[in-house]
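[1] When you get a sec, could you give me coordinates for this:
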Amino acid sequence: MNVPLWVWAATIGAMIAILVIDLAIVDHPWSKKKGPQEFGVKQAAWWAAFYIGIAILFGFGVWYYGGATAGAEYFAGFVTEKSLSVDNLFVFYLLMGSFAVPKKYQHEVLLVGIVIALIMRGIFIVLGAQVINAWSEVFYLFGAFLIYTGYKIVRDHVKGDEEQKDFTQTPVVRLVKRFWPVTQDYHGSHLTVKIEGRRHITPMLLVILAIGVIDLVFAVDSIPAIFGLTQDAYIVFTANAFALLGLRQLYFLLAGLMDRLAYISWGLSAIMVFIGVKMILHALHENGIHVFEISTGVSLTVILGVMAVTIVGSLVKSAADKRNEPPAVEEEGERDNAGDRS
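    Predicted coordinates:
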């Protein structure tokens, strides 16, 4: 797509405006209750639906103005990035638990994380586009990296490495603690406080640093994946941005469902391997070797199919596990009390 500079500027400006309005509404500045409020499931569901809705409407706009190929590339990229973001939410969930972030401040932490992610991915997109234009053989490297990423996702899931990770002991956090004193408790949403005349860092700043590092790792995984579906920088950026914009609402919506998505890692692994193979085939074709190339339509169908099977399979397994759970055993005292009441 040949996208004018003013369209880029308008798109980025609209996304910034949405984030500002989102934050203003979430914080309820007109509410009688002052300060940040806890994010409810119902509120999260409405906002998640809103963000997915505008992402779909934007995709139809891309389809109308850019053609069927551009539209299919956008939807394939959006679904892939949204699927990756669901897996990323599990890591955010563990991070929040490691730092014991109060629930009423979690949406602020996630907002900062989203802004950092957008900036990092924007940088990666610019660099990735330049590298691809200068050296088409990079598709071999990206393809191999995605296949390895698919293997690593399953390996870590089977070994349970993510569940065992303590984010309070990451190298960046340890480095900060080495040079600055850190308070034991949160002081609202403040990043630093002065105690007895000395500046201290609060756990809130450590959480933001940790989430920034995680965003960097996620960008390394996700940007090669979407470049395997399209080389259009505008589609790459907007698909990433719309996948990230509703991320914090999706976090609160899925926080209680994390354990039910048992097969999400397997589905993401399959998608990573599929896109990796697609990139390698594309690189071979670009180098004059006649091989079968996977079309954008096929890519979109496979990605949607894999995620549908993954989600349905996870929910079926969760329901079966719940049915097979042994009935809860009442304590002897509770049974006696129940008998007395009768």
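
[2] From here on, just use CA atoms for contacts and neighbour counts.
    Fine.

[3] middle-most residue in this structure, spatially?
    Residue closest to the average C-alpha location in the chain (Cα atoms, centre = their mean): S85, at 2.3 Å.

[4] My guess is that residue contacts L245. True?
    No. The criterion here is Cα atoms under 8 Å, and S85 misses it with L245 at 10.5 Å.

[5] quick one, helices of the chain?
    5-27, 41-66, 68-98, 103-134, 138-159, 161-164, 171-179, 203-227, 233-245, 247-254, 264-286, 296-324, 332-341 (DSSP state H).

[6] how about TSV for those helices, with distance to S189 added?
    Formatted as TSV, these follow (distance: least, Cα to Cα, whole Å):
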stretch	distance to S189
helix 5-27	12
helix 41-66	21
helix 68-98	14
helix 103-134	7
helix 138-159	33
helix 161-164	27
helix 171-179	18
helix 203-227	7
helix 233-245	21
helix 247-254	17
helix 264-286	33
helix 296-324	35
helix 332-341	42
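
[7] Could you measure from A72 over to L118?
    22 Å (Cα to Cα, to the nearest Å).

[8] now swap in Q37 and tell me
    In terms of Cα to Cα, Q37 sits 25 Å off from L118.

[9] Name the residue in the two with the higher neighbour count.
    Remark: of Q37 and L118, L118 carries more neighbours, 19 against 16, as counted by other Cα atoms under 10 Å.

[10] give me every residue that touches the more buried one.
    240-241, 244 (Cα atoms under 8 Å, 6 or more residues apart in numbering).

[11] With neighbour count added, can I get the residues you listed in CSV?
    CSV is the format used below for the contacts of L118 (neighbours: other Cα atoms under 10 Å):
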residue, neighbour count
N240, 28
A241, 24
L244, 22
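
[12] So which of the residues you listed is the closest to V176?
    V176 has its nearest neighbour among those in L244, at 27.5 Å by Cα to Cα.

[13] dump the residue contacts of the closest one.
    Taking Cα under 8 Å, 6+ apart as the test, what L244 contacts is 82, 85, 114, 117-118.

[14] could I get those residues as a markdown table with distance to I147?
    Shown next, in a markdown table, are the contacts of L244 (distance: Cα to Cα, whole Å):
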| residue | distance to I147 |
| --- | --- |
| K82 | 19 |
| S85 | 18 |
| I114 | 26 |
| A117 | 23 |
| L118 | 25 |
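
[15] I have a second one here; can you model it like the first so I can compare?
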Amino acid sequence: MDVSFAVWAATVIGLCALIAVDFFVGRKPHEVSLREAGIWTIVWIVLAVIFGIGLFVFGGGQPAGEFFAGYITEKSLSVDNLFVFVLIMAKFAVPSIYQQRVLMIGVLIALVLRAGFIAAGAAIVSTFSWVFFIFGAFLIWTAWKLIQEARVENEEEAYEENRMLKMIERRFPSTDQYHGTKLFIRENGKRLMTPMLIVMLAIGTTDVLFALDSIPAIFGLTQDPFIVFTANAFALMGLRQLYFLIGGLLKKLVHLSYGLSIILGFIGVKLVLHALHEAGVHVPEISIPVSLGVICAVLVVTTVTSLYASKKQDRKQREEQTAPVGTPDARDDRGPLSKDDD
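    Here you go, the predicted structure:
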């Protein structure tokens, strides 16, 4: 898809305008209600759909299909990010009224950093076709790693700061108390960094680690930098509201990692087939409609099975809590107590 500089500029300006509206609407620190989160989640989804329809009208079915496949993939991978965001918020004890501001700035940092990843990825892909072998192998390995991690339950999992964040905390003096939404304060003549800035950096830089698998994944669906960037932008922009909307539902998506591993593995195979095709080997390639169908089907099945498994687990826990105690079977196999036993 040929995209002129004017279209690129208009798209970036339009996204910046939407971000500005979102920022000024929620600029006052407050606890985000389910109603507010729901409305804004729908708004961002509708905007993404409108953008995809625009691509269909002006570019045809191919770029539109690539955008929707990329958007859905990035959105589903972003939901997995929310688990880590919850851990970060807990570690830094972020007050609920400031969480929406933290997520807003953190997501903006992530979007800027991802834009750099996308630009570098587009340059490499356009120059070296063999890189698809590396991307494909990496996604298949990531899929296997996700399955292994999903099979190991770790209820006491904790967030670990990345090296860059640790270096910042060591070199820049900071305070352990929040001071509203201020990033820096002056105390006893010293300029101190607040936890607000640290947690924003934690959200933004941690997301870059997730980009290591999401960027190759979307390049497996499309090599168009414009579509890669816009799909990422729309997926990330609604992430803040989604955090508050499904925060309580995250624990119920127990099979999400399995679903994501299937999607990443599928795209990895697609990339390897594409690389073989580019190398002159006659192999079948997976079309975008098939990719879109597989991704949607996996997400639907994963969600349904997750909710069913969570419901079954909740019922089992309720039954254990209400089970009678002190019955003869619960004592031992020696039979009834005798006087000697007393």
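
[16] Could you get me the TM-score between them?
    Superposed pair, TM-score by TM-score structural alignment, normalised by the length of the first structure: 0.90. Supporting alignment: 322 aligned residues with a Cα RMSD of 1.7 Å.

[17] circling back: for I195 of the first structure, which of the helices of the first structure is the nearest?
    Closest among those, once you apply Cα to Cα, is helix 203-227, at 14.5 Å.

[18] so the closest one corresponds to what in the second structure?
    Mapped onto the second structure using TM-score structural alignment, helix 203-227 of the first structure spans residues 195-219.

[19] Could I get the buried residue list for the matching stretch?
    Residues of stretch 195-219 of the second structure classed as buried by neighbour count (16 or more other Cα atoms under 10 Å): 195-208, 211-219.

[20] likewise stretch 92-104 of the first structure?
    For stretch 92-104 of the first structure, a neighbour-count test (16+ other Cα under 10 Å) marks 92-96, 99, 101, 104 as buried.

[21] just stretch 96-105 of the second structure next, same as before
    So, applying 16+ other Cα under 10 Å, buried residues of stretch 96-105 of the second structure: 98-105.

[22] which other residues reach stretch 154-165 of the first structure?
    So stretch 154-165 of the first structure is contacted by 91, 94, 265-266, 269 (Cα under 8 Å, 6+ apart).

[23] before we move on, back to that, tell me the residue in the second structure aligned with the residue nearest to the centre of the first structure.
    Aligned counterpart of S85 of the first structure in the second structure: S78 (TM-score structural alignment).

[24] show me what contacts that match?
    Counted by Cα under 8 Å, 6+ apart, S78 of the second structure has contacts 235-236, 239.

[25] Which contacts among those does the first structure share?
    Here is what carries over to the first structure from these, by both residues aligned by TM-score structural alignment, their matches' Cα atoms under 8 Å: 235-236, 239.

[26] Go through these and name the one nearest L18 of the second structure.
    L236 (12.7 Å).

[27] That closest one -> the first structure?
    Mapped onto the first structure by TM-score structural alignment, L236 of the second structure lines up with L244.

[28] What's the separation between its match and K317 of the first structure?
    For L244 of the first structure, the distance to K317 of the first structure - Cα to Cα - is 28 Å.

[29] Could you do I214 of the first structure as well?
    29 Å.

[30] Also K103 of the first structure?
    Taking Cα to Cα, one finds K103 of the first structure at 29 Å from K317 of the first structure.

[31] Look at the counterpart of P326 of the first structure in the second structure and say how many residues are nearby.
    Counting by TM-score structural alignment, P326 of the first structure lines up with R318 in the second structure. Neighbourhood size, R318 of the second structure [other Cα under 10 Å]: 10.

[32] Can you find the partner of L249 of the second structure in the first structure?
    So, by TM-score structural alignment, L249 of the second structure is matched to L257.

[33] Then L139 of the second structure?
    Under the alignment (TM-score structural alignment), L139 of the second structure maps onto L146.

[34] Pull the contacting residues for its match.
    Contacts here follow Cα under 8 Å, 6+ apart; on that basis L146 of the first structure touches 221, 224-225, 272-273, 275-276.

[35] let's see 6 Å
    Shown in contact with L146 of the first structure (Cα atoms under 6 Å, 6 or more residues apart in numbering): 272, 276.

[36] residue in the second structure matching Q106 of the first structure?
    Aligning on TM-score structural alignment places Q106 of the first structure opposite Q99 in the second structure.

[37] try G297 of the first structure
    Taking TM-score structural alignment, the alignment pairs G297 of the first structure with P289 from the second structure.

[38] ok, now G59 of the first structure?
    In the second structure, G59 of the first structure lines up with G52, judged by TM-score structural alignment.

[39] is it true that that match touches A64?
    Yes. Using Cα atoms under 6 Å, G52 of the second structure is in contact with A64, at 5.3 Å.

[40] Closest one to Q184 of the first structure out of the buried residues of stretch 92-104 of the first structure, please.
    Checking the buried residues of stretch 92-104 of the first structure one by one against Q184 of the first structure (Cα to Cα), the nearest turns out to be F99, at 10.6 Å.

[41] Give me the distance between the closest one and I289 of the first structure.
    Counting by Cα to Cα, the gap from F99 of the first structure to I289 of the first structure is 52 Å.

[42] Ok, R178 of the first structure next?
    Plainly put, R178 of the first structure is 54 Å away from I289 of the first structure if you go by Cα to Cα.

[43] returning to what we had before: please report how far the match of L236 of the second structure lies from A48 of the first structure.
    Shown here: L244 of the first structure relative to A48 of the first structure, a distance of 11 Å by Cα to Cα.

[44] L284 of the first structure too?
    Taken as Cα to Cα, the span from L284 of the first structure to A48 of the first structure is 40 Å.

[45] which residues sit in contact with the spatially closest residue to F138 of the second structure that is not a sequence neighbour?
    In space, and not counting its chain neighbours, F138 of the second structure is closest to G268: 7.4 Å by Cα to Cα, 6 or more residues apart in numbering. Contact analysis of G268 of the second structure by Cα under 6 Å, 6+ apart lists 136, 139-140.

[46] The same query, at a cut-off of 10 Å, please.
    Counting by Cα atoms under 10 Å, 6 or more residues apart in numbering, G268 of the second structure touches 132-143, 216-217, 220-221, 262, 274.
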